[in-house]
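> sequence plus the predicted model coming up.
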Amino acid sequence: MDPPALPETAWVVYITQQVKPGEQDLTSRMKEISASFKKLYSYEREPLEATAKANRAINEEKYKAWVETHSPERIYLANQARRRLARKTDKNVRTIRDERLPKSAGGAYNAFIKSRFASGGSTGGSLVDTVKALGQEWNALSDAEKRSYEDQVAEQTAKYAADIEDIRAKAKVLQAEAKIEAEKKAAEARAKTNAKAAEVRARAKADAESK
């Protein structure tokens, strides 16, 4: 379960301000709230936007702190479970964002794009124009120049493979420990049930013998 989040849009902030705790018949109220929200002046929306922006920053900080209360291998297992649930229910299920988990390397072109943006080598125009210009720049590179990015990707891919294997190994240990703990609890439950059953039989036998 993800941690509770504060409202992250001006609209949701406005709703929380307008709806009173325990208020009933929200269907009709939402129509009123929506109508009044649309009539707000820009200066009235500004504090709502500011609150939403501040909430997003707080939510991100809390989310990161919550994620880090769990080990990366536990997050890995939780995400696996969420993906299985998504496939089973055919619904979108959000996975947990964890920067500690290994990320697969993209292709050489992606490595080039990232390096150009990191070095401030964008055109300064729109994103579409920038990507188009960088695409032309990539096509103009020699094979030797492209090979340096391919080497970077190969190195990153090898690191990813090693890191994800380490995560999977640790996750298997957690699964084994959880299985042992579950079996232990099941055995304890069976022992208690058997003990109670034996006690009932003993009492029944004693009652029968006393008659």
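Structure's in. What do you need? Numbering: from 1, shown residues only.
> C-alpha only now, for contacts and for neighbours.
Noted.
> please report the distance of Ile113 from Thr157.
17 Å (Cα to Cα, to the nearest Å).
> same question for Glu60.
29 Å.
> these two: which has the busier surroundings?
Thr157 (17 against 12; other Cα atoms under 10 Å).
> residues touching the closest residue to the more buried one other than its chain neighbours, list them.
Among residues not flanking Thr157 along the chain, Ala105 sits closest, at 5.5 Å (Cα to Cα, 6 or more residues apart in numbering). By Cα atoms under 8 Å, 6 or more residues apart in numbering, the residues touching Ala105 are 153, 156-157, 160.
> where does Ala105 land in three-state SS?
Here Ala105 is recorded as coil under DSSP: H, G, I helix; E, B strand; the rest coil.
> what's around Ile164, how many residues?
By other Cα under 10 Å, 17 other residues sit near Ile164.
> ok, it touching Pro102?
Yes - judged on Cα atoms under 8 Å, Ile164 makes contact with Pro102 at a distance of 6.0 Å.
> ok, back up a step: among the contacts of Ala105, which pair sits farthest apart?
Farthest-apart pair in these is Val153 and Tyr160; separation 10.1 Å (Cα to Cα).
> out of the two, which sits in the busier spot?
Using other Cα under 10 Å as the criterion, Val153 and Tyr160 rank with Val153 on top: 20 against 17.
> okay, now the one to match up with it:
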Amino acid sequence: MLARGILCRLAADVPKTSTHDLSQLSRLLQRSIRTRNAISIPSISALSHAYKLVLAESRRSYATARATKPTGTVKRAVKKTAAKKPAPGKKTAPKKTKKRTTSKRAKPKKKTEPKKKVAKKLTPEEKERKALKKVKEYALREPPRGVATAWTVLVTEAMKGTGASVRTTIKDAAAKLKNFTPAEKEHYNHLANQKSAENEKAYKAWVLSHTPDQIRLANIARRRLKRTSSKTSMTGRRVNPPNTRLIKDDRQLSPPLTPYVRFALERRQSGDMKDISLGDSGKLTANEWKSLSASEKRKYEDAYAADRETYKHEYQRVYGHPIGTRIPF
């Protein structure tokens, strides 16, 4: 049994040799028997097993080290494959295929409108200042106006070409005017009349350089400025801002008199209210108007209606727009 087992191992382990070499076969057989007997010893068996493991490990590491060195062709192939493969966790979108367009023309792209700027919200004080500025624009600036006097002419002359202060100049002019001879007074009065005529001529030319409707709006604006911008001085006197005096223009139309105002003027011109104060005469006139009958009031109402129709036609002709048009400020 032992010999048969040894022969079976020899058939598996020993390389193929010629069966005719009997001497070599006998030596191999004897060596195998001695090796078999030696392996039965525990220390020798362990040593043999360790030797086989070391030999197998060295062969495996040598083969692995040799296989880890890729060639240039392999490197290029790996790079191409890595470039084609998508990154992990990302899905590649399928390529869009261009559709063949028919003979119809493509629709033009809509132009995007620019964003509108949002207007800043104004405070009540800012709104009031803005409105007041617009009212001042419609009020117009007029040239110097008024009647000149000998004193104004003298002060104007004294202010020219002097390096003295205003206070000193006015003081000297007042002393000079006080000591005027009659001839000097006559001379300065003549200069004052000429200056007044020049001012009046310049003022009329300025008024006529504007349309009647511009003058009408200017007077409305001046009334509003006088009502809202007037101040009180330290002495308690009311001070009006500049350019608030109403502009004189003969082209302006006067609205028709109401029935009551027409009746009150008629009573005032009759002489019955002579030496009666305005307040008391107003109370008497109001009581008389209330006591009138409907037929007595009709006379004044018909006169007002006729004047009203005439005023409408004249308003359209003079100002260029119908009555009741909205004021632009």
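Perfect, thanks for sending it. Everything numeric in this text was worked out from a predicted model, so none of it was measured.
> related to what we said a few turns ago, ok, now how distant is the residue nearest to Thr157 of the first structure from Ala154 of the first structure?
With Cα to Cα as the criterion, Ala105 of the first structure and Ala154 of the first structure are 8 Å apart.
> could you dump the contacts of Ala105 of the first structure to CSV with distance to Pro21 of the first structure and secondary structure?
Formatted as CSV, the contacts of Ala105 of the first structure follow (distance: Cα to Cα, whole Å; DSSP: H, G, I helix; E, B strand; the rest coil):
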residue, distance to Pro21 of the first structure, secondary structure
Val153, 54, helix
Gln156, 52, helix
Thr157, 52, helix
Tyr160, 49, helix
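> ok, so of the residues you listed, who is nearest Glu68 of the first structure?
Glu68 of the first structure has its nearest neighbour among these in Tyr160, at 20.4 Å by Cα to Cα.
> hang on, Ile247 of the second structure is in a strand, isn't it?
No - assessed with three-state DSSP, Ile247 of the second structure is coil; it does not lie in a strand.
> how many neighbours does it have?
Look at Ile247 of the second structure: counted by other Cα under 10 Å, it has 19 neighbours.
> again with Gln136 of the first structure
With other Cα under 10 Å as criterion, Gln136 of the first structure counts 11.
> ok, Ala204 of the first structure next?
12.
> map it onto the second structure.
By TM-score structural alignment, Ala204 of the first structure lines up with nothing in the second structure.
> quick check: the helix or strand in which Asn189 of the second structure is found compared with the first structure, mean distance?
Element membership of Asn189 of the second structure [criterion: DSSP states H and E] is helix 182-208. In the superposition against the first structure, helix 182-208 of the second structure averages 1.3 Å from its aligned positions (mean Cα distance after the TM-score superposition for the first structure).
> what segments of the first structure are helices?
Secondary structure of the first structure (DSSP state H): helices at 10-18, 26-38, 42-67, 72-89, 108-118, 127-140, 143-210.
> dump the ones you listed to JSON lines, plus distance to Pro4 of the first structure.
JSON lines is the format used below for these (distance: least, Cα to Cα, whole Å):
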{"stretch": "helix 10-18", "distance to Pro4 of the first structure": "14"}
{"stretch": "helix 26-38", "distance to Pro4 of the first structure": "22"}
{"stretch": "helix 42-67", "distance to Pro4 of the first structure": "8"}
{"stretch": "helix 72-89", "distance to Pro4 of the first structure": "18"}
{"stretch": "helix 108-118", "distance to Pro4 of the first structure": "33"}
{"stretch": "helix 127-140", "distance to Pro4 of the first structure": "34"}
{"stretch": "helix 143-210", "distance to Pro4 of the first structure": "26"}
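> which one of those lies closest to Pro3 of the first structure?
helix 42-67 (6.6 Å).
> just checking, what packs against that closest one?
With contacts defined as 3 or more Cα pairs under 8 Å, 6 or more residues apart in numbering; DSSP states H and E, helix 42-67 of the first structure has these neighbours: helix 10-18.
> tell me the buried residues in the helix it packs on?
Neighbour counts over helix 10-18 of the first structure (16 or more other Cα atoms under 10 Å) mark 10-11, 13-15 as buried.
> likewise for stretch 166-173 of the first structure?
167-168, 170-171.
> can I get these in JSON lines including distance to Leu134 of the first structure?
Formatted as JSON lines, these follow (distance: Cα to Cα, whole Å):
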{"residue": "Ile167", "distance to Leu134 of the first structure": "35"}
{"residue": "Arg168", "distance to Leu134 of the first structure": "37"}
{"residue": "Lys170", "distance to Leu134 of the first structure": "41"}
{"residue": "Ala171", "distance to Leu134 of the first structure": "40"}
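> list just the nearest of those to Glu183 of the first structure.
Ala171 (18.3 Å).
> for the closest one, list the residues it contacts.
Contacts of Ala171 of the first structure by Cα under 8 Å, 6+ apart are 73-74, 76-77.
> 6 Å instead, please
Glu73 (Cα atoms under 6 Å, 6 or more residues apart in numbering).
> any residues touching stretch 208-216 of the second structure, and which ones?
In contact with stretch 208-216 of the second structure (Cα under 6 Å, 6+ apart) are residues Tyr319.
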